[in-house]
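In: need coordinates for the following:
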Amino acid sequence: MDRLCERDPWYDEMKNAKKKMDQLEKVGLMEGIPERCPCGGRILVRISENDGDKGKRYYQCDVYKNDGLHIRKLWDKAMEEEVTNLREEIDTHHKKIQSLEYYQQEMRSELKDIIRRIGSQGFRYLGPFIAAGPWFKEIVYSREVLLDADLDEFMFNTRLGREESIYRPFLLRCAAEGHKTARYIESLRRLTQVGPSVEALEMLGEVGMIVNRTFMARFETLQDAIDIADVVESQLEQAYAFLGTLRGDATSK
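Out: Model prediction:
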């Protein structure tokens, strides 16, 4: 096909015309500060000596001819286009950043829910996330995760809540966010080790009110709750009496 075209007497002329059209299009589309002319020439800064625009600066091709195939652009216009292009690029990047921030928030929310559910199975499971770095550590210390953390182990092993324990800072964080178990454990520690205080009694009172409300919600009438409480009290008295008997027998032996 190319050989047939080359035999056409108008081939070279059409080829040159196409080249000029392409070059004209490139010259027309080039915005901002030009780096090189479409013809391949270097771009220089020239000062006009014409009467109409004398003293004005131009970006101009070093082999410039007034045929529309070479760059010659007013310096002010080139700068204006460059600033406009930069502004558009900044706006585009800003939108991308906003989009990334949105997805990051979505991902953070999903991860927070996952970590919250993991922590609800036991506070020790949160340790690897705390050690993973500041980003995960911040999620673990969020209110949602701390309030739902399972602290039952602190109830069974009181050493975990002592002042020298490495787990105590986590317990205090949970207590500060209003975790019922954490506040109960801390109130008991203060009452037994520090002594009675308004703050400790208030913390213990808050837990007592929550337990009372939870207990009362299980029954339809107040009398049902009183009857159950009487049964529990009777069982406790029997248990204490039995323990006293065992201790007496052990002492006599």
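In: going forward, measure contacts between C-alpha atoms and count neighbours the same way
Out: Noted.
In: quick one: the strands in the protein?
Out: Per DSSP state E, the chain carries strands over the ranges 43-47, 57-61, 72-74.
In: now tabulate those strands in CSV and tack on mean neighbour count and distance to Arg117.
Out: Shown next, in CSV, are the strands of the chain (neighbours: other Cα atoms under 10 Å; distance: least, Cα to Cα, whole Å):
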stretch, mean neighbour count, distance to Arg117
strand 43-47, 17, 64
strand 57-61, 22, 64
strand 72-74, 21, 64
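In: turn the ones you listed into CSV, including distance to Trp135.
Out: Rendered in CSV, the data for those read as follows (distance: least, Cα to Cα, whole Å):
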stretch, distance to Trp135
strand 43-47, 50
strand 57-61, 50
strand 72-74, 51
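In: how many residues are close by Glu153?
Out: 13 (other Cα atoms under 10 Å).
In: OK, contacts around it?
Out: Glu153 sits next to no residue when contact means Cα atoms under 8 Å, 6 or more residues apart in numbering.
In: what about it, distance to Leu171?
Out: As for Glu153, its distance to Leu171 is 11 Å (criterion: Cα to Cα, to the nearest Å).
In: show me the contacts for the nearest residue to Ile43 once chain neighbours are set aside.
Out: Excluding its sequence neighbours, the residue lying closest to Ile43 (Cα to Cα, 6 or more residues apart in numbering) is Cys61, at 4.7 Å. Applying Cα under 8 Å, 6+ apart to Cys61 gives the contacts Arg36, Cys37, Gly41, Arg42, Ile43, Leu44, His70, Ile71, Arg72.
In: next, the structure of the following sequence, for comparison with the previous one:
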Amino acid sequence: MDPSDERRDMKARKAHYDTLHFVTDSMQGIQERCVCGQRLLRERAPAEVFDYLPGKRFFTCKNYKDDGMHYRQPWVCAVEEELGIINRRVEKYEEHKSLVVKLEVQNKELKAQVEMLIARVSELERWRSS
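Out: This next block holds a predicted model:
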């Protein structure tokens, strides 16, 4: 094989594997669309299939082929990941909320200090002018 052809083939394979990696990496939570742009269908496995539990549910691309370029994600995994994402958001919200409360307390303290300083400055101005 010619080295340039071999290099071209290697780059094409690398691009293909990178795309597979991106697709699998993007399968987190409940997706609405596949990488190809098609909407995901909610399907239930037929009872005749014995390699997994009958009636197992999936989020599947309308154009699903078992080539790694389309989504077919078990419903349970997607829901678990979505709950994890929501839990992380709630934790961040609670963290931000506690920071806001701390900042409000600091704001009140600073306002009191500013009022005290304003009173002190006006007192010093009266003292200087007399």
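In: now the residue nearest to Ile43 of the first structure: how far from Cys39 of the first structure?
Out: If you measure Cys61 of the first structure against Cys39 of the first structure using Cα to Cα, the figure is 9 Å.
In: what sits in contact with each of these two?
Out: Counting by Cα under 8 Å, 6+ apart, the shared contacts of Cys61 of the first structure and Cys39 are His70.
In: if I pick the residue nearest in space to the middle of the second structure, what's in contact with it?
Out: Nearest to the geometric centre of the second structure sits Ile85, at 6.4 Å (Cα atoms, centre = their mean). Counting by Cα under 8 Å, 6+ apart, Ile85 of the second structure makes contact with Gly29.
In: any idea how far it is from Ser26 of the second structure?
Out: Distance, Ile85 of the second structure to Ser26 of the second structure, by Cα to Cα: 13 Å.
In: which parts of the stretch 151-253 of the first structure are helices?
Out: All helices of the stretch 151-253 of the first structure, identified by DSSP state H, counting those that start in this stretch, fall at 152-156, 168-176, 180-189, 198-216, 222-252.
In: show me what the longest one is packed up against.
Out: To tie it back to what came earlier, the one meant is helix 222-252 of the first structure. Contact here means 3 or more Cα pairs under 8 Å, 6 or more residues apart in numbering; DSSP states H and E; on that basis helix 222-252 of the first structure packs against helix 198-216.
In: show me which helix runs longest in the second structure.
Out: helix 75-129 (DSSP state H).
In: quick one on the thing from earlier: His94 of the first structure is nearest to which of the helices of the stretch 151-253 of the first structure?
Out: helix 168-176 (36.6 Å; Cα to Cα).
In: where does the closest one end up in the second structure?
Out: The counterpart of helix 168-176 of the first structure in the second structure, counting by TM-score structural alignment, does not exist; no residue aligns.
In: and that helix, how far out from the chain middle?
Out: The offset between the C-alpha centroid of helix 168-176 of the first structure and the centroid of the whole chain comes to 23 Å, using Cα atoms, centre = their mean, to the nearest Å.
In: go on, stretch 26-38 of the second structure?
Out: Remark: stretch 26-38 of the second structure is offset 13 Å from the chain centroid, using Cα atoms, centre = their mean.
In: who's in contact with it?
Out: Identification of contacts with stretch 26-38 of the second structure by Cα under 8 Å, 6+ apart yields 23, 39-40, 61-63, 69-71, 73, 77-83, 85.
In: separate out the buried members of those.
Out: Buried residues within those, defined by neighbour count using 16 or more other Cα atoms under 10 Å: Val23, Arg39, Leu40, Cys61, Lys62, Asn63, Met69, His70, Tyr71, Gln73, Ala78, Glu82.
In: show me what the third one lines up with in the first structure.
Out: Translated: Leu40 of the second structure. Per TM-score structural alignment, Leu40 of the second structure is aligned with Ile43.
In: also the first one?
Out: In the first structure, the residue paired with Val23 of the second structure according to TM-score structural alignment is Val27.
In: contacting residues for its match?
Out: Listed by Cα under 8 Å, 6+ apart, the contact partners of Val27 of the first structure are Cys37, Pro38, Gly68, Leu69, His70, Ile71.
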